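S.K.: Sharing a model prediction with you, sequence too.
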Amino acid sequence: MDNYQEIIASLKQRFPEGTVTHRKDKKGVYIPNQVYTDRLETATGSEWDKEIKELDISVPHRYVKAIVQIRIGPYTRDGYGVSIMNGDPAAEPKLIRTAVDQAVNEAFIDAIDTYEMGWKDLAPYKLEDWAGNPALAHLLQSGPPAGVEVGAAPMQSFAVSNHKCLKCKANLTIAEWELLGRIPNLNRESMVYCFEDIPAHLKRKLPEQVLTDFEEKRNNERRST
């Protein structure tokens, strides 16, 4: 496979704005499996494969362990996943199916993670975890969303969006909406603020470079209008 490095570069590209999803229990964020699958399909031209190499179902100990392998051409990556069955699988066999699905999905994500897929999108939410390491600061640098060609006309990021500020009721610009997505663990569906009304304690959570870039672009936009 002569274009393997190009494929890997495509896998690492930032996803479109809004891809990162907040968990219903508000305990973190994630990127849906379907998004990763679609990126694999697009980047490889459907020339990839997923194999469940190992599936260990322990009814007595109520756990499922899965090893999933992703193959792109001659290259492979393995991922591991474990799921616990909360209940008696002997009495409720459907618990086994659910646990298998969870373990396999977890193993798939674990394998995907080795390609750094989604790292740029998840980094703003993981500053207190792995993304706060100086060696990974480059992940926080802004770049064109996936699907936007380099050299294409710039997006009108300061155009008005459909999202309204909870405080002043004004419509946010697209840039303001995207900025909210950079605040770690912020649920943009319930905490929507224009830049001026973002609470100080939340604004302080923004990476310094992200905040500086936003203010510079906003000032340039105002001077040009």
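M.R.: Yep, that arrived.
S.K.: from here on, contacts and neighbour counts on C-alpha atoms
M.R.: Noted.
S.K.: Residues contacting the longest helix along the chain, please?
M.R.: Using DSSP state H, we find that the single longest helix of the chain is helix 94-113. Contact with helix 94-113 is made by 33, 36, 52, 57, 63-70, 77-89, 119, as judged by CA atoms under 8 Å, 6 or more residues apart in numbering.
S.K.: Try it again at 6 Å.
M.R.: 66-68, 77-83, 89 (CA atoms under 6 Å, 6 or more residues apart in numbering).
S.K.: go on, stretch 44-55?
M.R.: Contact with stretch 44-55 is made by 65-72, as judged by CA under 6 Å, 6+ apart.
S.K.: Got a ChimeraX select line for the buried ones in those residues?
M.R.: Those of those that count as buried under 16 or more other CA atoms under 10 Å are selected in ChimeraX with:
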select :65,66,67,68,69,70,72
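S.K.: CSV for the contacts of stretch 44-55, including distance to Asp110 and secondary structure?
M.R.: Listed next are the contacts of stretch 44-55 as CSV, based on distance: CA to CA, whole Å; DSSP: H, G, I helix; E, B strand; the rest coil:
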residue, distance to Asp110, secondary structure
Lys65, 13, strand
Ala66, 11, strand
Ile67, 9, strand
Val68, 9, strand
Gln69, 10, strand
Ile70, 10, strand
Arg71, 14, strand
Ile72, 16, strand
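S.K.: Pull the number of nearby residues for the spatially closest residue to Val20 that is not a sequence neighbour.
M.R.: Leaving aside its sequence neighbours, Val20 sits nearest to Ile31 (CA to CA, 6 or more residues apart in numbering; 5.1 Å). Ile31: 19 surrounding residues under other CA atoms under 10 Å.
S.K.: Next: Leu180.
M.R.: 22.
S.K.: what separates it from Leu172, distance-wise?
M.R.: 10 Å (CA to CA, to the nearest Å).
S.K.: what about the host helix or strand of Ile7, distance to the chain center?
M.R.: Ile7 belongs to helix 4-11 when elements are defined using DSSP states H and E. Offset of helix 4-11 from its chain centre (CA atoms, centre = their mean, to the nearest Å): 18 Å.
S.K.: can you check stretch 43-59 too?
M.R.: 21 Å.
S.K.: Presented hereafter is structure B, for comparison with structure A:
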Amino acid sequence: MDPFDYAKAIELIKAPFPSGTVQKRGDNGRAYIPNQVYTDRVEAATGSMWDREIKEVEINIPHGYVKVVARVTIGEHCRDGIGFSEIETDQNGKGKSLANKVDQAFAEAVREALDTWQIGWKDLAPYNQAEKDWGSNPALRHLLNSTPSSGGRDPDNQSRTFVVHCCIFSGCGKQLSRDEWDFLGLIPSLNREKMVYCFQHIPSHIKKKAPAEVIVKYEDRIKSK
């Protein structure tokens, strides 16, 4: 087995994503890249030579938040990130869906850790050009004007190596198409490694979390297959 090339892995991680990867949040309109897209890129770029773990969890019901400190390790290098999520309480003051809130905070913490390796910076910089946004800083102008070398390898093709996934809906079992798998990756906070659905059987309350224009685009694309 060839030795792990950390520098090459980071080069691939920092490379631009395909057009259309950046999404807009429904609440504030800010640009973001879904967590699943980051996971797919890091998995492909490192050849699975990475790991993520929870280092610390704080569940503070009186103040209504969950805090998670996560560590991401790539090769022999590690970075920590912090994530938060809000807790909702029932009529008795007990926290609701705490496991899901921990998962959300963990996902944010992992994203924060990966951000220190500049993943997605080139894609998000054009959306952060307001006077006080980080993308407008002259020291980061290179993010708008240059593309990291891929050393003769296509990072997008590499990250799109397809693994067979089958719909978990009862009685279906259909193998997902590339488009269906990609669509799951665009649904915020969805763990598509566990919640594997073909487009037809994605529960409506999950599907509607994706941006409306993305749903229409994928409906048209999948119907044309």
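M.R.: Cool, got the structure. The model shown is predicted, which means the values in this text are computed figures rather than measured ones.
S.K.: May I have the TM-score of the superposed chains?
M.R.: The TM-score (TM-score structural alignment, normalised by the length of structure 1) is 0.61; 154 aligned residues with a CA RMSD of 3.0 Å.
S.K.: who are the neighbours in contact with Lys65 of structure 1?
M.R.: Neighbours of Lys65 of structure 1 in contact, by CA under 6 Å, 6+ apart: 55-56, 81-82.
S.K.: would you list the residues you listed in JSON lines and tack on neighbour count?
M.R.: Listed next are the contacts of Lys65 of structure 1 as JSON lines, based on neighbours: other CA atoms under 10 Å:
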{"residue": "Leu55", "neighbour count": "16"}
{"residue": "Asp56", "neighbour count": "13"}
{"residue": "Gly81", "neighbour count": "21"}
{"residue": "Val82", "neighbour count": "20"}
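S.K.: Could you dump those residues into CSV and include distance to Ala123 of structure 1 and secondary structure?
M.R.: Listed next are those as CSV, based on distance: CA to CA, whole Å; three-state DSSP:
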residue, distance to Ala123 of structure 1, secondary structure
Leu55, 31, strand
Asp56, 33, strand
Gly81, 22, strand
Val82, 24, strand
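S.K.: Show me which of the residues you listed is closest to Tyr4 of structure 1.
M.R.: Closest approach between the contacts of Lys65 of structure 1 and Tyr4 of structure 1, by CA to CA: Gly81, at 26.2 Å.
S.K.: the strands in structure 2, which residues?
M.R.: Applying DSSP state E to structure 2 gives strands spanning 23-24, 31-32, 50-60, 65-74, 77-86, 88-89, 95-96.
S.K.: could those go into JSON lines alongside distance to Phe4 of structure 2?
M.R.: Below are the strands of structure 2 laid out as JSON lines (distance: least, CA to CA, whole Å):
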{"stretch": "strand 23-24", "distance to Phe4 of structure 2": "32"}
{"stretch": "strand 31-32", "distance to Phe4 of structure 2": "30"}
{"stretch": "strand 50-60", "distance to Phe4 of structure 2": "11"}
{"stretch": "strand 65-74", "distance to Phe4 of structure 2": "10"}
{"stretch": "strand 77-86", "distance to Phe4 of structure 2": "12"}
{"stretch": "strand 88-89", "distance to Phe4 of structure 2": "44"}
{"stretch": "strand 95-96", "distance to Phe4 of structure 2": "43"}
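S.K.: how about those, which one is nearest Asp179 of structure 2?
M.R.: For these, proximity to Asp179 of structure 2 was assessed by CA to CA; strand 23-24 is nearest, at 16.5 Å.
S.K.: Check which helices and strands the closest one sits against.
M.R.: Judged by 3 or more CA pairs under 6 Å, 6 or more residues apart in numbering; DSSP states H and E, the packing partners of strand 23-24 of structure 2 are strand 31-32.
S.K.: Enumerate every residue touching Tyr65 of structure 2.
M.R.: Tyr65 of structure 2 makes contact with 85-87, according to CA under 6 Å, 6+ apart.
S.K.: what about 8 Å?
M.R.: Residues near Tyr65 of structure 2 by CA under 8 Å, 6+ apart: 59, 84-87.
S.K.: How about it: what's its closest non-neighbour residue?
M.R.: Excluding its sequence neighbours, the residue lying closest to Tyr65 of structure 2 (CA to CA, 6+ apart) is Glu86, at 4.4 Å.
S.K.: My guess is the one you found contacts Val66. True?
M.R.: Yes - using CA atoms under 8 Å, Glu86 of structure 2 makes contact with Val66 at a distance of 6.4 Å.
S.K.: neighbour count winner among these two?
M.R.: A count of neighbours by other CA under 10 Å puts Val66 above the other of Glu86 of structure 2 and Val66, at 22 against 18.
S.K.: Now that one: closest residue in space, sequence neighbours ignored.
M.R.: Among residues not flanking Val66 of structure 2 along the chain, Ile59 sits closest, at 4.6 Å (CA to CA, 6+ apart).
S.K.: That neighbour and Ser150 of structure 2, how far apart?
M.R.: 42 Å.
S.K.: Among the contacts of Tyr65 of structure 2, which one sits closest to Lys207 of structure 2?
M.R.: Using CA to CA, Ser85 is the member of the contacts of Tyr65 of structure 2 that lies nearest Lys207 of structure 2, at 21.5 Å.
S.K.: what does that closest one align to in structure 1?
M.R.: Under the alignment (TM-score structural alignment), Ser85 of structure 2 pairs with Ser83 of structure 1.
S.K.: what range in structure 2 does stretch 41-59 of structure 1 sit on?
M.R.: Here stretch 41-59 of structure 1 aligns to structure 2 at residues 43-61, judged by TM-score structural alignment.
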